[in-house]
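Q: Generate a structure from the sequence data that follows.
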Amino acid sequence: MKTIFNLLAFVLIPLLAKGQSQDLTTDVFSNISNLSYTTYNAENQITSETFYRVTSSFNTLTGKKIMLLADVKPLEDPSHSTYNYLEQNSQCMTLGIKNILPGYMFDSYSNMQLNIESGTFEIPVDFYPGQQLPDAQLTISLRVVPIVHTLEYTLKNRRFTKREVLNTSAGTFECFVVESITHITPQSDEDGRLKQWFAPGIGLVKQMHYTKNGEMTGLTLLTGINTSETNSGFVQN
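A: Reported below is the predicted structural model:
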């Protein structure tokens, strides 16, 4: 009899664990049809508004992924519309949206099409304060036909700092905060500092970038969910 119980435990425990892991992600992104982000410069002026429309949603082996079509105001040439994505499982979120770039870049390169060409940006969905994360590196393309410039954007010394409830015009979110050191080449040899707020099942909610001297250079804010209009409002904690 003891042998039978041991055998049942050997078979059932992995199945239960798998079921619990799937339950954690069954409702991820289920209520999102679009997202709106607004970026501001240091003078609180809007430098970019991006509207992401969910074009498809599908389950992966471990979670769920949604594809987003990005429209930027003023609208880019439709032939150059870019696809972005959000993905999440029980362990991490992967963000492939242009708004994870520092807000000041949308001001500095307002006459160019700015996109992420390669690299991944991952955030664990469970953490402890002070936890260190691997460095992240993204390749950014800046286009003014027929000219293309390439930048390398690196986030170093990434770490979780705390959990925080954040109020925005898009709603109230329970977020975890990640702080990093940023470096962009060949644009500048100086490091900056980045503070980001993430909400599981949503992604980026807020982001603030500073110079190494602590001066804010730009802010990105989630300003709408499932709305065709962007409500702009400067929120700073």
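Q: contacts and neighbour counts: CA atoms only from here.
A: Fine.
Q: Report the buried residues of the longest strand along the chain.
A: Of all the segments assigned as strand in the chain under DSSP state E, the longest by residue count is strand 147-168. Along strand 147-168, these residues count as buried under the neighbour rule (16 or more other Cα atoms under 10 Å): 150-156, 158-163, 166, 168.
Q: Nearest spatial neighbour of L95, chain-adjacent residues omitted?
A: For L95, ignoring the flanking residues on the chain, the nearest one in space by Cα to Cα, 6 or more residues apart in numbering is L86 at 4.9 Å.
Q: Give me the distance between the one you found and Y40.
A: To Y40, L86 is 23 Å away according to Cα to Cα, to the nearest Å.
Q: can you check I4 too?
A: Here I4 is placed at a distance of 64 Å from Y40 (Cα to Cα).
Q: what does I97 give?
A: In this structure, I97 and Y40 are 17 Å apart, going by Cα to Cα.
Q: Counting neighbours, go ahead and name the busier of L86 and Y40.
A: A count of neighbours by other Cα atoms under 10 Å puts Y40 above the other of L86 and Y40, at 24 against 21.
Q: Proceed likewise with the subsequent sequence, for comparison:
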Amino acid sequence: MKAKIIGFFCLLFISYSSISQNTCSAYYPFEEGAKFEITSFNKKGKKESVVNYEITTIDNNVATIKAKISDAKGKEVTTTEYNITCNGNSVSIDFKSLMNPDLFKQYKDMEMEMSGTNIEFPNNLDVGQTLKDANLKMTMNMSGIKMNMSINMLNRKVDAKESLTTVAGTFDCFAISYNTEMKMGMKMNYKIKEWIAKGVGVVKSETYNKKGKLMGYSELTSITK
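A: The predicted structure follows:
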């Protein structure tokens, strides 16, 4: 059971990846109709899931993103939506985006109640910068049995500027790291590394266990406007 739970959480914080050229947001989507794809892999490079995103509407500086989650064979598992709000000098990303695609796949038939603190990104990222923490709290109801889960993103820091290549292209990125603390009956801690590019969003994300061993990764595999 522990191994399964770890698998559900090993590819966190990918669902807010995006594309944008709008001056409102340097790093996140404010272009209606934009589409992008994130593919998740295990530590050995085997494909585990694919998430296809589309910016469906933009209204009063709020972009709605629809996400279609598929398994490794391309079979659709479920769909979800979340919002990104432009606040002038930064963007606020719905805390629901913290939800890993594997969790949606596992718990798609359960009733869920969510609350939390949105993920914030300033438009003026710089090396050495400290970013605000974020969190998600969720209650799942399974046949009258309630389960509580929390995810905390802590110690978010901009570490470096690096060039990164995926099948979607080569991008100039800021490298960001943070700690993820999850509680669901037991507490689990992970180290996340991600690379974010201006006008693209998150290009790649890696998840490490508390011993520093790679558990899985996700990367941008296509973008279209």
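Q: Can you pull the TM-score for these?
A: The TM-score (TM-score structural alignment, normalised by the length of the second structure) is 0.71; 195 aligned residues with a Cα RMSD of 3.3 Å.
Q: Does the residue nearest to L95 of the first structure belong to a helix, a strand or coil?
A: Look at L86 of the first structure: counting by DSSP: H, G, I helix; E, B strand; the rest coil, its state is strand.
Q: Would you mind finding the match for it in the second structure?
A: L86 of the first structure is assigned I84 in the second structure as its aligned equivalent, the criterion being TM-score structural alignment.
Q: By residue count, tell me the biggest helix in the first structure.
A: Counting residues, the longest helix found in the first structure (DSSP state H) is helix 2-23.
Q: Any buried residues in that helix, and which?
A: For helix 2-23 of the first structure, a neighbour-count test (16+ other Cα under 10 Å) marks S21, Q22 as buried.
Q: C-terminal to it, which secondary structure element comes first?
A: Once the chain leaves helix 2-23 of the first structure, the next helix or strand it forms, by DSSP states H and E, is strand 34-41.
Q: can you map out the helices along the first structure?
A: According to DSSP H, the helices that the first structure contains are 2-23, 104-108.
Q: got the buried residues for the last one?
A: Yep, that's helix 104-108 of the first structure we're talking about. Of all the residues in helix 104-108 of the first structure, those buried under the rule 16+ other Cα under 10 Å are Y104, M105, F106, D107.
Q: what's the answer for stretch 128-145 of the first structure, then?
A: Residues of stretch 128-145 of the first structure classed as buried: Q132, L133, D135, A136, Q137, L138, T139, I140, S141, L142, R143 (neighbour count, 16+ other Cα under 10 Å).
Q: of all these, which comes closest to L75 of the first structure?
A: If you rank those by distance to L75 of the first structure using Cα to Cα, R143 comes first, at 14.9 Å.
Q: Does the closest one touch H149 like I think?
A: Yes. Applying Cα atoms under 8 Å as the test, R143 of the first structure and H149 come out as touching, 6.4 Å apart.
Q: Contact partners for the spatially closest residue to V28 of the first structure that is not a sequence neighbour?
A: The spatially closest residue to V28 of the first structure, leaving aside those adjacent along the chain, is G201, at 4.9 Å (Cα to Cα, 6+ apart). By Cα atoms under 8 Å, 6 or more residues apart in numbering, the residues touching G201 of the first structure are V28, F29, Q88.
Q: ok, the residue of the second structure most remote from its centre to E111 of the second structure distance?
A: Note on the second structure: the largest C-alpha distance from the chain mean falls to G144, namely 29.6 Å (Cα atoms, centre = their mean). With distances defined as Cα to Cα, the gap from G144 of the second structure to E111 of the second structure amounts to 10 Å.
Q: ok, the residue farthest from the centre of the second structure to G33 of the second structure distance?
A: Using Cα to Cα, G144 of the second structure is found at 40 Å from G33 of the second structure.
Q: Which one (most neighbours) among the contacts of G201 of the first structure?
A: Each of these was scored by neighbour count (other Cα under 10 Å); the top score is that of Q88, with 28 neighbours.
Q: That residue contacts T60, correct?
A: No. Taking contact to mean Cα under 8 Å, the distance of 9.1 Å between Q88 of the first structure and T60 leaves them out of contact.
Q: For the corresponding residue of the second structure for N111 of the first structure, give its distance to Y217 of the second structure.
A: Structural alignment (TM-score structural alignment) places N111 of the first structure against Q106 in the second structure. Look at Q106 of the second structure and Y217 of the second structure: by Cα to Cα, they are 19 Å apart.
Q: what about those two, which has more around it?
A: Comparing Q106 of the second structure with Y217 by neighbour count (other Cα under 10 Å), the higher total belongs to Y217, at 26 against 11.
Q: Give the equivalent position in the first structure for the more buried one.
A: With TM-score structural alignment as the criterion, Y217 of the second structure lines up with L219 in the first structure.
Q: Can you tell me the closest non-neighbouring residue to that match?
A: Among residues not flanking L219 of the first structure along the chain, M208 sits closest, at 4.6 Å (Cα to Cα, 6+ apart).
Q: With E174 of the first structure instead?
A: Nearest to E174 of the first structure is V165, by Cα to Cα, 6+ apart, at 4.5 Å.
Q: Trace the one you found over to the second structure, please.
A: Aligned by TM-score structural alignment, V165 of the first structure pairs with S163 of the second structure.
Q: residue contacts, that match?
A: So, once contact is read as Cα under 8 Å, 6+ apart, S163 of the second structure ends up touching T170, F171, D172, C173.
Q: So the first one sits against E162, correct?
A: What it means is T170 of the second structure. No. The criterion here is Cα under 8 Å, and T170 of the second structure misses it with E162 at 10.6 Å.
Q: coming back round to it: average distance between the longest strand of the first structure and the second structure?
A: When the second structure is superposed, strand 147-168 of the first structure averages 2.0 Å from its matched positions, counting by mean Cα distance after the TM-score superposition for the first structure.
Q: That strand: how far from the chain's middle?
A: Here strand 147-168 of the first structure shows a centroid-to-chain-centroid distance of 8 Å under the convention Cα atoms, centre = their mean, to the nearest Å.
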